[in-house]
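>>> A predicted structure for the sequence below; I have some questions about it.
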Amino acid sequence: MVTSLTRIFQRMPSTNPSSRFITLPNRPIVQANGETTQGPLELHYWEWKGHQPTILFCHAASFHGRCYDRIINEALHGYHVISLDFRGHGQSQKHPPPYRFRWFGEDVLHFVETLNLSKNNLIGIGHSSGGFALAYAAATASKRLFQSLLLLDPVIFPRTMYEDADSAMFDLSFILRRKNQWSSVDDMISRLEKRDTFSRWPKDTLRDYCTYAIDENYKLLCAPEGEASIYQSGIQPDSNIYPLIEKSKFIHDIPIHIVRASFGESANPFDWSVTTPDLVKSFKRGRDTQLKNSRHLFPMEEPDIAIDSVRDFIKENKQIFSHL
């Protein structure tokens, strides 16, 4: 009887996530004078207690770990979920630009190793740059880091774009002009819901974003300058993940499901997929799904589609879940 009650208790989820911090040693940090030095990096993450496997959720650039609450609460209810705030985002440590794209992947690898998350049959779900970071971590790890990965329109471009980064870069001036100060969370919501990008978001998702995107003075936590530097770095040669995937000893053992957004003609760079169509060919156990009429930010704009994708992902990997 005691054993049965213990098992039931262990599988009960927490209704609200806990806020946690961890310090990673010897990480690259940009100083005020522009110099990059090695030092401690404090990362923040949200933790929903629940049963194994542990699921690590990684967000898109300029967002944070609470943008996906609806997906986590509906598709992953009852599981042990960790949603990370990348450096420069949410409550994690900030530093002056640049923010190198590969640092996010390295941070994920160090984060997983420091918390020893792989012991809990770790599953990774990442959107946009979060998908890149998970793939980077898996490709560079000295052992098999994940049991399975779900990459939601990951920022992994065709190889040729990394070789000609200057011609591939789009105008980032609109990001630098972005408003980053409000009078309240409600003020932020009322302004953003009128803008094209955010007008398509459900109200609860927009509120989740706004609530955790600003500090106690209602200033944007991910500064426009930092966001712009992330996009600039994402297309540079040192963000080319293909050689790392090819050399990896372990990523090809991992089932990887890529869910891509649609391609379009819109002038808004967030309206089309940022994932090369043939990415699936880079993974021996890869699977590819392209959505119809869905934009890059579909997890926020159409959370029900993302929820279905996550639920299908769990079913695909039922052999990992069944013995727990």
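Nice, I can see it. Numbers count the residues shown, from 1 in each chain.
>>> Could you use CA atoms for every contact and neighbour count after this?
OK.
>>> where do the helices sit along the stretch 151-300 of the chain?
159-163, 165-168, 173-176, 185-192, 196-199, 203-213, 224-234, 242-247, 298-301 (DSSP state H, counting those that start in this stretch).
>>> And the ones you listed: which comes nearest Asn26?
Ranking these by proximity to Asn26 (C-alpha to C-alpha) places helix 224-234 first, at 20.8 Å.
>>> Show me what counts as buried in that closest one.
Pro224, Glu225, Gly226, Glu227, Ala228, Ser229, Ile230, Tyr231, Gln232, Ser233, Gly234 (16 or more other C-alpha atoms under 10 Å).
>>> then this one, side by side with the first:
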Amino acid sequence: METREYHLDIGDVELAVTEWPGSGHPVLLLHATGFHSRCWNQVVSRLPGQHIYAVDLRHHGRSGSIGEVDWNVLSEDIIKLVRRLDLSNVIGVGHSIGGYLIARAAAALPDHFREILLIDPVITAPETYKVAQEFSASFSAKDHPVSRRKNQWQDANEMFSRFANKEPFSTWDRDVLRDYCDYALHPESEEEYRQLACDPLNEASVYVSQAYSDAVLEDLPKLRLPITLLRAEYKGIDLTDLAGSPTWPELAQSLANCEEVYLPEMNHFIPMQDPALVAEHIAKALGK
């Protein structure tokens, strides 16, 4: 499939966009914390001829990294992006924080979205936000183990070899892991080692600032469009357990028009484990 890569100025930051030109209702894909738009390659390859956009969130991939990490700012980024691209009848698809952002954008721009697919979104139970805020008061991004993630790599091959047999990456489809590694590092430079495009401290800041993302609860009643929720088994909130599902088990019941697909055999990384399953649900939303 033809691929276009460009930067879109949305005001105070430029977001990197990967676009696969095609026909039909546009699809907008938003990735999880710490990842990038090309983690969707294996999903996109199963939707030939479809017009698809995937975006690197602020502080991720090739997008700008301006300001403090703030989930409300990230939400506004996606709202501005949808307007700048002039998308309508869009199928919004988001994984993890991407699901949170798609939900908030659809609530803010109901006339732009046709249907949304939330994949294990970081939308937690109302009571957990207060608990998380109390915890975060004494737990900074520098305290999070992700902030100490290895950040000097020879190349993508070294990353792939290191992660292939290490959880949770060992649960991923091999081609998705390859795509993640191939696009995870800054471009070649004169330095001996290459660093992650998503700085580990920024990634840790996303996890810690999640505690203050409860504005989404006010948006849930505004979501009247069809929603499909793919959800792994919930085992409680643990900011350091990246493979555990963060999704509120009663989320589907809190939405007006939601079909839940419960996947207890899978972990939080559903699109990485089974890109074909995700593509099937997108095709269903597209009426295919």
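Thanks, I have the structure now. Please read these numbers as outputs of a predicted model, since none were measured by experiment.
>>> need the buried residues of helix 224-234 of structure 1 in CSV with distance to Val259 of structure 1, can you?
Converted to CSV, those look like this (distance: C-alpha to C-alpha, whole Å):
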residue, distance to Val259 of structure 1
Pro224, 28
Glu225, 29
Gly226, 27
Glu227, 24
Ala228, 25
Ser229, 26
Ile230, 22
Tyr231, 21
Gln232, 24
Ser233, 23
Gly234, 19
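>>> Tell me where the stretch 1-150 of structure 1 has helices.
Taking DSSP H, counting those that start in this stretch as the criterion, the stretch 1-150 of structure 1 carries its helices at 2-10, 69-75, 101-115, 129-140.
>>> can you pull out the strands in the stretch 201-324 of structure 1?
256-260, 286-290 (DSSP state E, counting those that start in this stretch).
>>> Let me know the distance separating Met151 of structure 2 from Ala197 of structure 2.
Heads up, residue 151 of structure 2 is Asn, not Met. Asn151 of structure 2 sits 9 Å away from Ala197 of structure 2, going by C-alpha to C-alpha, to the nearest Å.
>>> When the two are compared, which one has more neighbours?
Ala197 (20 against 15; other C-alpha atoms under 10 Å).
>>> That one contacts Asp182, correct?
No - if you go by C-alpha atoms under 8 Å, Ala197 of structure 2 and Asp182 don't touch, sitting 11.2 Å apart.
>>> Quick one: closest of the helices of the stretch 151-300 of structure 1 to Thr6 of structure 1.
helix 203-213 (33.1 Å).
>>> Tell me which other helices or strands that closest one touches.
Packed against helix 203-213 of structure 1 by the contact rule (3 or more C-alpha pairs under 8 Å, 6 or more residues apart in numbering; DSSP states H and E) you find helix 69-75, helix 185-192.
>>> That one vs helix 185-192, what angle?
When axes from the mean of the first three to the mean of the last three C-alpha atoms, to 10 degrees is applied, the directions of helix 203-213 of structure 1 and helix 185-192 differ by 120 degrees.
>>> Show me the contact partners of helix 203-213 of structure 1.
Contacts with helix 203-213 of structure 1, where a contact means C-alpha atoms under 8 Å, 6 or more residues apart in numbering, come from 63-64, 66-70, 89-90, 185, 188-189, 193, 198, 220-222, 300.
>>> next one: it to chain centre, how far?
Relative to its parent chain, helix 203-213 of structure 1 has a centroid offset of 16 Å by C-alpha atoms, centre = their mean, to the nearest Å.
>>> Would you mark the buried spots in it?
For helix 203-213 of structure 1, a neighbour-count test (16+ other C-alpha under 10 Å) marks Thr205, Leu206, Arg207, Asp208, Tyr209, Cys210, Thr211, Tyr212, Ala213 as buried.
>>> No further questions, thank you.
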